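got a predicted structure here, sequence first:
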Amino acid sequence: MFVLELTYTAPVERVDPLLEAHVAWLDEQYEAGVFIASGRKNPRDGGIILAVGDDRAQIEKITAADPFVTGEVCAYRVTEFIATKTAPELERFRQQLAG
């Protein structure tokens, strides 16, 4: 599982015109089963996305296609973790430690 932290690198006035395209990109990733939660940070200086996948390179490729990235208004920090414990509703995303 991955925590994707977006940090705006430009003023919100440059971010807002790209918001509709960003939301469409989010919707595509939800439909593909990659994203399971997302939202703005408070204060509004970026956002957080929870993503599932086995391949960090695939996740980084997905984040590179975000209109916020291609529009040069945000940067991503990708943190991979092993979700060994979850709420019952997220049981299908539980992972086992190797070895």
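Great, that's in hand.

every contact and neighbour count from this point should use C-alpha atoms.
Noted.

so Ala65 versus Asp27, what's the distance?
Note on Ala65: its distance to Asp27, by CA to CA, to the nearest Å, is 13 Å.

residues contacting the residue nearest the centre of the chain?
When CA atoms, centre = their mean is applied to the chain, the residue found nearest the centroid is Ile49 (3.2 Å). By CA atoms under 8 Å, 6 or more residues apart in numbering, the contact set of Ile49 is Val3, Leu4, Glu5, Phe35, Ile36, Ala37, Ser38, Gly39.

okay, pairing it with this:
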Amino acid sequence: MFILSLTYLKCNDEADGQMEPHMAWVKGGYAKGWFLASGRKVPRTGGVILAIGERAAIEAYIAADPFTIHGIAEYEITELAVTTVVEGLEILKR
């Protein structure tokens, strides 16, 4: 599993200007079966996506995010080897 942590490099107004295409990109990650959960950081300094899949494919997909293309946010990718989950979240162990 991967924790994709986005940190805004530009102000929230600039992020808002790319939010619609970014959210279309996020929905694409869900459609591919890679994204499991996502949301904004509190306070709003970026966001977090929980993802599964092959690292190289995830990295290539991140490069196509409008937030990346327009320099709105940078990503930190943390790989997590999940060993224990509550019932129903076994997908996280992939």
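Thanks, I have it. In this text the structure is predicted, and so the values were computed from the model without any measurement.

give me the TM-score for this pair.
Once the chains are overlaid, their TM-score stands at 0.94 when taken by TM-score structural alignment, normalised by the length of structure 2; 94 aligned residues with a CA RMSD of 1.0 Å.

tell me roughly how far the helix or strand hosting Val23 of structure 1 lies from structure 2 on average.
Here Val23 of structure 1 sits within helix 19-31, counting by DSSP states H and E. Taken over the aligned residues, the distance from helix 19-31 of structure 1 to structure 2 averages 0.6 Å (mean CA distance after the TM-score superposition for structure 1).

which strands or helices does that helix pack on?
Contact analysis of helix 19-31 of structure 1 by 3 or more CA pairs under 8 Å, 6 or more residues apart in numbering; DSSP states H and E lists strand 35-40, helix 67-70 as its packing neighbours.

that one: which residues count as buried?
Buried residues in helix 19-31 of structure 1, counted by 16 or more other CA atoms under 10 Å: His22, Trp25, Leu26.

would JSON lines of those residues with distance to Lys61 of structure 1 be doable?
Listed next are the buried residues of helix 19-31 of structure 1 as JSON lines, based on distance: CA to CA, whole Å:
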{"residue": "His22", "distance to Lys61 of structure 1": "15"}
{"residue": "Trp25", "distance to Lys61 of structure 1": "13"}
{"residue": "Leu26", "distance to Lys61 of structure 1": "14"}
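
number of nearby residues for the residue mapped onto Ile3 of structure 2 from structure 1?
Following TM-score structural alignment, the counterpart assigned to Ile3 of structure 2 within structure 1 is Val3. By other CA atoms under 10 Å, 19 other residues sit near Val3 of structure 1.

using the three-state scheme, assign Val3 of structure 1.
Using DSSP: H, G, I helix; E, B strand; the rest coil as the criterion, the local structure at Val3 of structure 1 reads strand.

thought Glu80 was touching it, still the case?
Yes. At 6.5 Å, Val3 of structure 1 counts as touching Glu80 under the criterion of CA atoms under 8 Å.
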